[in-house]
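>>> The following comprises the amino acid sequence and a computationally predicted model.
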Amino acid sequence: MTAPRPLPLEDVTLRRVPVNGVTLNVALAGSGPAVLLLHGFPHTWELWRVVMADLADRYTLIAPDLRGLGASDKPASGYDAGTLAEDAEALLAALGVTSAAVVGIDAGTPPAFLLALRRPALVRRLVVMESLLGRLPGAEDFLAGGPPWWFGFHAVPGLAETVLEGHEAAYIDWFLTEGTLGEGVPAWARDAFVRAYTGRESLRAAFAHYRALPESAARIAEAVTTTRLTVPALALGAHPVGGALEHQLRGCADDVTGDLVGGSGHIIPLHRPEALLGRLRGFLAG
């Protein structure tokens, strides 16, 4: 069977878009209703290229590098999920988008959730994958043994970038195989990710997302005390997160569909893109 092909780079328009005090690198492709794609760590917008190749004939695809990651600005602050949601909202406004489906994975999931929670008139559908929503109930079994070891390593200010500078490729390679419990990723994606996370400043900005996790959790917990998610949501799990995200959403959302992507590691858009696309096609069109 032929492996799914990524969207050719010549079919992508890259733009620098000032939003919320930073400038984001944004990949644009396709035409039709808008779909915002939010990646995680250690990814860039290129995580979505296989997904984009399939959806570009039906949707306008908007895939930014998150604040601090890839070719986007790397400010000193603003890495919590609430600010990232503000970045995403401002990006849609800057592009003239008044309605979008939002898809997030890993570090892109909490801001995708907060954007949909805060702006249900803007977000028509929400898809979230392989992440947790702070400390919301539902993930107790998943967290029974504590979070993965690298959360603590990345969270100590200055430590991880000092240890890893000069060894970025080896660390990213580990993350894309053992660290994500998958079979690795295509060479074009691996090379893009290694380039994006090489250098002390790139590492510092990447780990700033982990250092902001307590603030992210607090903002999520505060938000759900007064507001329920009313946007139709699809929660997809694989290995290792499984059904934990769906369980969290069911406590704070009105319309949740949960599903597991069998045989996939953490990076679903590259490990099992055809299975993901099968779910996205129906849900996004609903």
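Now that the structure is in, tell me what you want to look at.
>>> can we go C-alpha only for contacts and neighbour counts from here?
Will do.
>>> Please report how far residue 95 lies from residue 145.
Distance of residue 95 to residue 145, computed by CA to CA, to the nearest Å: 43 Å.
>>> can you check residue 151 too?
The span separating residue 151 from residue 145 equals 13 Å under the rule CA to CA.
>>> and the two? which has more neighbours close in?
For residue 151 versus residue 145, the count of surrounding residues by other CA atoms under 10 Å is larger for residue 151: 14 against 8.
>>> which residue sits closest to the more buried one in space, ignoring its chain neighbours?
residue 210 (6.7 Å; CA to CA, 6 or more residues apart in numbering).
>>> So what's the residue count around the one you found?
23.
>>> before we move on, what about the one 10 residues further on?
Other residues within reach of residue 220, judged by other CA under 10 Å, total 21.
>>> Put this next to the previous one:
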Amino acid sequence: MQTSTIEIEGLSIALREAGPAGAPAFLLLHGWPQSSYAFERVIGRLAADYRVVAPDLPCIGGSQGLPGAGDKRTLARLMRGVAETCGLRQLVAAGHDVGGQIVFALLRDHPDILFGAAILDVVIPGVAPWEKVIRDPRIWHFAFHAVPALPETLVSGHQSAYFDFFFNVLSKDRASIPDDAREIYAKAYSRPESLQAGFDWYRAFPEDAKVNAVRPAKPIAVPVLYLRGAAESGDIGDYVDGLRAAGLSNVEGDIIAGSGHFVADENPEALAARLARFHREISAASSNSTWRQA
């Protein structure tokens, strides 16, 4: 695996990448409060057969420069730029947490670049069960992170302790996210602008919900895999049904065993195997002319 940097719309985007050039590809998008390091152990397991690229989202970790906004349409456009600059083909975009919300925006706005998509452990703003989730008092941080300036003031200098709360509460086994990984994640948000970028993702939820609530003019036929950790709260059927109702016509759901919210950290072997299986299934369906991209 190697690291590199590319420029997209004046922003410097840091990448972890591996695998043969020209091979079928994965674009792996992390969520909050993580960086591309979340996929460290997934990348190695996919790279023998696939081209794998995992960027630090704009202004996080090694990426420099605040994007114009934190809405997922903006971030999806930037990630399209990453995919095109890297020359990714037969691309499956897989996103965890906020990364999954970006993948949903890619499906809506840029389905032409996608061979398939995977959305991991996240609710999509404006898509069922969004209203149910945001009413859950355990999801208090959605509202807190959306407050202007205050989260940066309170969390700055305390990233490790604050992030540890979520790693400990949302994982099946807190030991599955080791201290060295936690330190890397805290450092990824150590700059004031990095904290702002992460909280801006939450501040954009109302705009995201407004956009996503409008059903696309025609169904989006790109194959989609929705994954949740076995210990994650919520009924996976509610999320799959919500995606179908939002215009995705080819969605399946599955569970990653031995994992809570942070599936890439908690069970990278199972996640890599399931993503590779999904890519193979799409390829087989495409070869047999049983699947046609929208």
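Received, thanks. Keep in mind the model is a prediction, meaning the values are calculated, not measured.
>>> Residue 154 is in contact with the residue nearest to residue 151 of structure 1, correct?
Yes. Counting by CA atoms under 8 Å, residue 210 of structure 1 touches residue 154, with 6.2 Å between them.
>>> which position in structure 1 aligns with residue 54 of structure 2?
Aligned against structure 1 by TM-score structural alignment, residue 54 of structure 2 finds its counterpart in residue 63.
>>> what about the strand or helix carrying that match, how far off from structure 2?
According to DSSP states H and E, residue 63 of structure 1 maps onto strand 60-64. On superposition with structure 2, the mean distance recorded for strand 60-64 of structure 1 (mean CA distance after the TM-score superposition for structure 1) is 0.5 Å.
>>> on that earlier part again, any figure for the gap between the residue nearest to residue 151 of structure 1 and residue 132 of structure 1?
Counting by CA to CA - residue 210 of structure 1 and residue 132 of structure 1 are separated by 13 Å.
>>> Okay, strands next: where are they in structure 2?
With DSSP state E as the criterion, structure 2 has strands at 2-8, 11-18, 24-29, 51-55, 89-96, 116-120, 224-229, 251-256.
>>> Quick one: closest of those to residue 62 of structure 2.
Across the strands of structure 2, the minimum distance to residue 62 of structure 2, taken as CA to CA, is reached by strand 11-18, at 5.2 Å.
>>> Which residue range of structure 1 does that closest one align onto?
By TM-score structural alignment, strand 11-18 of structure 2 lines up with residues 22-29 in structure 1.
>>> Once you drop chain neighbours, what's closest to the counterpart of residue 213 of structure 2 in structure 1?
By TM-score structural alignment, residue 213 of structure 2 lines up with residue 221 in structure 1. Leaving aside its sequence neighbours, residue 221 of structure 1 sits nearest to residue 136 (CA to CA, 6+ apart; 6.7 Å).
>>> Based on its surroundings, how many neighbours for that neighbour?
19.
>>> Would you mind finding the match for it in structure 2?
So, by TM-score structural alignment, residue 136 of structure 1 is matched to residue 127.
>>> Is its match in contact with residue 209, as I believe?
Yes. Here residue 127 of structure 2 reaches residue 209: they are 7.3 Å apart, a contact under CA under 8 Å.
>>> still on that earlier bit, got a list of contacts for the strand holding residue 63 of structure 1?
The contact list for strand 60-64 of structure 1 (CA atoms under 8 Å, 6 or more residues apart in numbering) reads 24-38, 44-45, 48, 52, 55.
>>> Let's see that with 6 Å instead.
25-37, 45 (CA atoms under 6 Å, 6 or more residues apart in numbering).
>>> Residue 16 of structure 1: which of those is nearest?
Proximity of the contacts of strand 60-64 of structure 1 to residue 16 of structure 1 (CA to CA) peaks at residue 25, which lies at 4.9 Å.
>>> quick one: contacts for the closest one?
If you count contacts by CA under 6 Å, 6+ apart, residue 25 of structure 1 has them with 15-16, 64-65, 71-72.
>>> rerun at 8 Å
Residues counted as contacts of residue 25 of structure 1 (CA under 8 Å, 6+ apart) are 14-17, 64-65, 70-72.
>>> Now list the buried members of those.
The neighbour count (16 or more other CA atoms under 10 Å) marks 14, 17, 64-65, 70-72 as buried among the contacts of residue 25 of structure 1.
>>> what two of those residues are the furthest from one another?
Among these, 17 and 70 lie farthest apart (CA to CA), at 13.9 Å.
>>> which stretches of the stretch 1-150 of structure 1 form helices?
Secondary structure of the stretch 1-150 of structure 1 (DSSP state H, counting those that start in this stretch): helices at 49-55, 81-94, 109-118, 149-155.
>>> how near is residue 112 of structure 2 to residue 92 of structure 2?
For residue 112 of structure 2, the distance to residue 92 of structure 2 equals 12 Å [CA to CA].
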